[in-house]
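S.K.: Sequence below, structure please.
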Amino acid sequence: MTTRSAARPGLTLAAVAVVQFMVSLDLSVVNVGLPEIAAGLGFGAVGLTWVIHAYALTFGGLLLLGGKASDRYGRKRVLLLGLVLFGLASFLGGFAQEPGQLVAARAAQGIGAAALAPAALALLAETFPAGKARVRAFGVWSATNAAGGALGVLIGGLLTEYAGWRWVMFVNVPMAAFALAVAWRAVPAGPPPTRSGRPDVLGGVLATAGMTLLVFGVVRTEQYSWTSPVTLTTLAVAAALLAAFVQVERTTDREPLVRLGLFANRSVTGANAFSLLTGAAMASAFYFMSLYLQRVLETGPALTGLMFLPFALGVVAGSVFAVKLGYRLAPRTLLILGGLVTAAGFAWFSLISSDGAFATDVLGPSIVASVGIGLCLGPLVSAATTGVAPHETGTASGLLNSSRQIGASLGLAALGTAAHHRTGQTATPETLNNGYALGLTLSAALLIAAALIALTIPRRTNTPSPAEDRDLLPAHD
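M.R.: Below you'll find the model as predicted:
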């Protein structure tokens, strides 16, 4: 019997693709516009970083809770609520008149994204459970995911230069409205979600507080060093909260936020470790290349955004290759191949020079690295959700998104600090170039480590048996 969740898979895929594009776009769309935002609202140098961090903080800190909510209360309901919150926050943020209003809007966007991302990904895994359709669906998802991040720089640059910085917020409104309309019509409510017990409120509080403090401690290293008492205390408290969360999950008689047995699945564990390292490498590489183009090569925001276009196209091309190869190769093989190709691209990036040019220092490595990333993304999601029971796909999706977001925050802080130390006190084009080159070299090293971790992922993973599914879920109509 056909499940209701698969009734209109094409439109479901369209809604999920728009959602993922929008969430990824917001991780980078404001970056190029930061100088204009600072001038328009009167941000100080330290306060301006919170335009980025407010989104990362709430997004990364609430992802596990968002994943569990989609499992417990239903994918469609959480998806629609997240879309409404994300669109409303974007609309209000565009009208911000002072720094605090924009930071609050960005935080609200992060809360919406924490609900959207795992619900959309779980919906995709549920709608396309196996076969060629699953490979194609995750290929589309991976293309829109990475294209959103890459095109965010281009779109942010064009909007900032020609329409004003407020449009980097307004641009989300029509996308959220479109996704809301499609999801409302195309995504069925599905069977009632299974609620096997009382929710683990204490575990939810501990996980959310611990992850939020972890992200907070990392992003604050721009202001406080890694060895400062403020940073060490924050990270120690975060570690204590997360350790308490693990203990609660082991002993609770309530419905756990994350069933620890999920980590016994080598595919889930390996995919999340891979995601952590690739998230750190990609966020850092985007950051360094954007600064290299603007501060060393002295290109304007619109042109800088345009120079990221080959990167976005390369990701799409890599995703197409991943679909074709995915019919014959296991996700593990594609992760290893994609990780090594991306590492080669980042290593090539590290050869940048202070008197370089886009054609000689940026274009070639952009194409290589982006194709490698495109090869990775779809298989990564497939590996992280294959073999997971349907009632836990939201949790698994939240874990994957969380590991990537935490990786991005940790990587950017750690590699940014290393690049800053290499730059030294004198910020000339030559010293800046040296710092960015080091950061890109370290990004390549992270990708090599990720490829090695992919070796731990099984070649094939087993999905739960039909008998197990019947025990876990009510019958589909």
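
S.K.: From now on I want contacts and neighbour counts done on CA atoms only, so please keep to that.
M.R.: Will do.

S.K.: Please give the element, helix or strand, for the closest residue to residue 136 other than its chain neighbours.
M.R.: Spatially, and ignoring its direct neighbours in sequence, residue 136 is nearest to residue 323 (5.7 Å; Cα to Cα, 6 or more residues apart in numbering). Using DSSP states H and E, residue 323 sits in helix 309-326.

S.K.: just residue 469 next, same as before
M.R.: Residue 469 belongs to helix 466-472 when assigned by DSSP H and E.

S.K.: in that helix, what counts as buried?
M.R.: Residues of helix 466-472 classed as buried: residue 472 (neighbour count, 16 or more other Cα atoms under 10 Å).

S.K.: just to revisit the earlier point, quick one, the helix or strand just after the helix holding residue 323 and helix 309-326 angle?
M.R.: For helix 309-326, the succeeding helix or strand toward the C-terminus, using DSSP H and E, is helix 331-349. Put simply, helix 331-349 runs at 160 degrees to helix 309-326, going by axes from the mean of the first three to the mean of the last three Cα atoms, to 10 degrees.

S.K.: And helix 331-349, how far out from the chain middle?
M.R.: Relative to its chain's centre, helix 331-349 lies at 18 Å (Cα atoms, centre = their mean, to the nearest Å).

S.K.: What are the boundaries of the helices in the stretch 51-200 of the chain?
M.R.: Assigned by DSSP state H, counting those that start in this stretch, the helices in the stretch 51-200 of the chain fall at 75-94, 99-127, 131-162, 167-170, 172-186.

S.K.: Check the stretch 351-477 of the chain too.
M.R.: Under DSSP H, counting those that start in this stretch, the stretch 351-477 of the chain gives helices at 363-385, 393-423, 429-454, 466-472.

S.K.: I'd like the structure of this one too, to check against the first:
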Amino acid sequence: MARLLTGLSLGYFLVMLDTTIVTVALPSLSPSLPDQQWISNGYTLTFAAFLLTAGAWSDRFGGRRVFFTGLLSFAALSLLSAFSASPPMLIALRALLGIAGALLVPSSLSLIAAAYPVPAARAKAMGVWAAVSGTGLVAGPLLGGLLTQSFGWRAIFVVNVPVALVALALSTAAPSTPPKPGRWDATGQLSAVVALSTLTYALVEGVWWVLPVFLVAAAVFVRSQRHPEAMLPSRLFRSHGFAGGLLAGAIVNFGLSGVLFVLSLYFQEARGYSPSSTGLAFLPLTIPTAFNPIFTGRLVARIGPRVPAVAGFALMASGTFLQAFSANVLVSVFALALLGFGVSLAIPSLLTAVVGSAPSELAGIAGGALNASRQTGAVLGVAVLGALLSATSSAATLTVAGALLLLGAFTVSGTT
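M.R.: Now for the predicted structure:
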């Protein structure tokens, strides 16, 4: 069982690693801020948009088949990305890579749910899963900086291939979950992609005439989800904790991804750090995620997700405010450590709350919905804070992020 859990966790590790590993390499990939935002968001946008469909596919075709398909596709597309010849080509490949990543998340969650039917054991398993994958999220800047400095930016994509193959080998004992008949929600999927793409385009490029297209696409998506076989069944929202968990998930990734984007550029452009030095500067954020999610999983199993989730948001907000108001290196180290502890408290707690609020037969969709909301938040975090950064200072931009994370603490206190 430990072997399987390691394999499933490594699959999600890859997905999370790729959301942030490009962050430190962005100045090497393009001097243009919009290009940098699209290289970062090209992946997270399609990842967010296809997570719900991936959750439905996981339930429909079986988690094992979807997980293996995602791993092999992720490895192949990563190798192609390493040989990209231009920013537009890399953006396109990153978008395809996001779809492959979307296949891995809900399928791994549904396989964990099948392998650990006892709720307490499942909470601990999710703590391990979150510890390994969460390390990928925050280790991305460190690993990306070291690889870019030592071998060039292409290495940040090549490194995915051996990890994917190891994850595949460890996951061969995954249980075969029975497939469920159903239809593909093409209307919901298309409208979700259009809504996210147009909103991101408006925020990144400042082209506001596309906002009516976003509003129409969002309305079509909401209306399409009334169908009994929609990719996000409306009956899930009968649980107060499910809806609140989705909102909190969007806020946590808005703050984390947006802050990482802003600080990576600030460290290199304002402080003159090299890519490897920038990666090392994020080490205080990375270390807590290596062990704290395991503690969080045990804590959630004992007292429930509410208190750890609120504490996580409060720590993230505190760290972001400190980083905004002080340029002192020691204060920065402390602030990033608070952010790391906060992330590793909040995310496992939200996972347990959202998946636990859904019927067992919809575990894949619930997991996909939470991660879709998180990655939507990540897309908006980079787009919104990137736009603010181009118009104001990094301190003001971080203050906005901290205020939203503080709002997240109040959100989870009333919903989890």
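
S.K.: name the helices or strands packed onto the helix holding residue 323 of the first structure?
M.R.: Judged by 3 or more Cα pairs under 8 Å, 6 or more residues apart in numbering; DSSP states H and E, helix 309-326 of the first structure is in contact with helix 131-162, helix 331-349, helix 363-385.

S.K.: one step back: ok, now how distant is the alignment partner in the second structure of the residue nearest to residue 136 of the first structure from residue 397 of the second structure?
M.R.: Aligning on TM-score structural alignment places residue 323 of the first structure opposite residue 297 in the second structure. Residue 297 of the second structure is 32 Å from residue 397 of the second structure, where distance means Cα to Cα, to the nearest Å.

S.K.: cool, and residue 99 of the second structure?
M.R.: 30 Å.

S.K.: and if you look at residue 178 of the second structure?
M.R.: Per Cα to Cα, residue 178 of the second structure is found 48 Å from residue 397 of the second structure.

S.K.: the more surrounded of those two?
M.R.: Using other Cα atoms under 10 Å, the more surrounded residue of residue 178 of the second structure and residue 397 is residue 397, with 22 against 12.

S.K.: Aligned to that one, what sits in the first structure?
M.R.: In the first structure, residue 397 of the second structure lands on residue 439 (TM-score structural alignment).

S.K.: What residues does that match make contact with?
M.R.: 284, 285, 288, 350, 415, 416, 418, 419 (Cα atoms under 8 Å, 6 or more residues apart in numbering).

S.K.: again, but for residue 284 of the second structure
M.R.: 333, 334, 336, 337, 340.

S.K.: again, 7 Å this time
M.R.: 333, 336, 337 (Cα atoms under 7 Å, 6 or more residues apart in numbering).

S.K.: Show me what it aligns to in the first structure.
M.R.: Using TM-score structural alignment, the partner of residue 284 of the second structure in the first structure is residue 310.

S.K.: related to what we said a few turns ago, ok, so of the contacts of residue 284 of the second structure, who is nearest residue 111 of the second structure?
M.R.: Distance to residue 111 of the second structure across these (Cα to Cα) is lowest for residue 337, with 32.0 Å.

S.K.: any idea how far the closest one lies from residue 319 of the second structure?
M.R.: With distances taken as Cα to Cα, residue 337 of the second structure is found 7 Å from residue 319 of the second structure.

S.K.: same check, this time on residue 338 of the second structure
M.R.: Taking Cα to Cα, one finds residue 338 of the second structure at 5 Å from residue 319 of the second structure.

S.K.: what does residue 191 of the second structure give?
M.R.: Residue 191 of the second structure is 36 Å from residue 319 of the second structure, by Cα to Cα.

S.K.: Between those two, tell me which one has more neighbours.
M.R.: Each of residue 191 of the second structure and residue 319 has its neighbours counted (other Cα under 10 Å); residue 319 has more, 24 against 21.

S.K.: what does residue 345 of the first structure align to in the second structure?
M.R.: Using TM-score structural alignment, the partner of residue 345 of the first structure in the second structure is residue 319.
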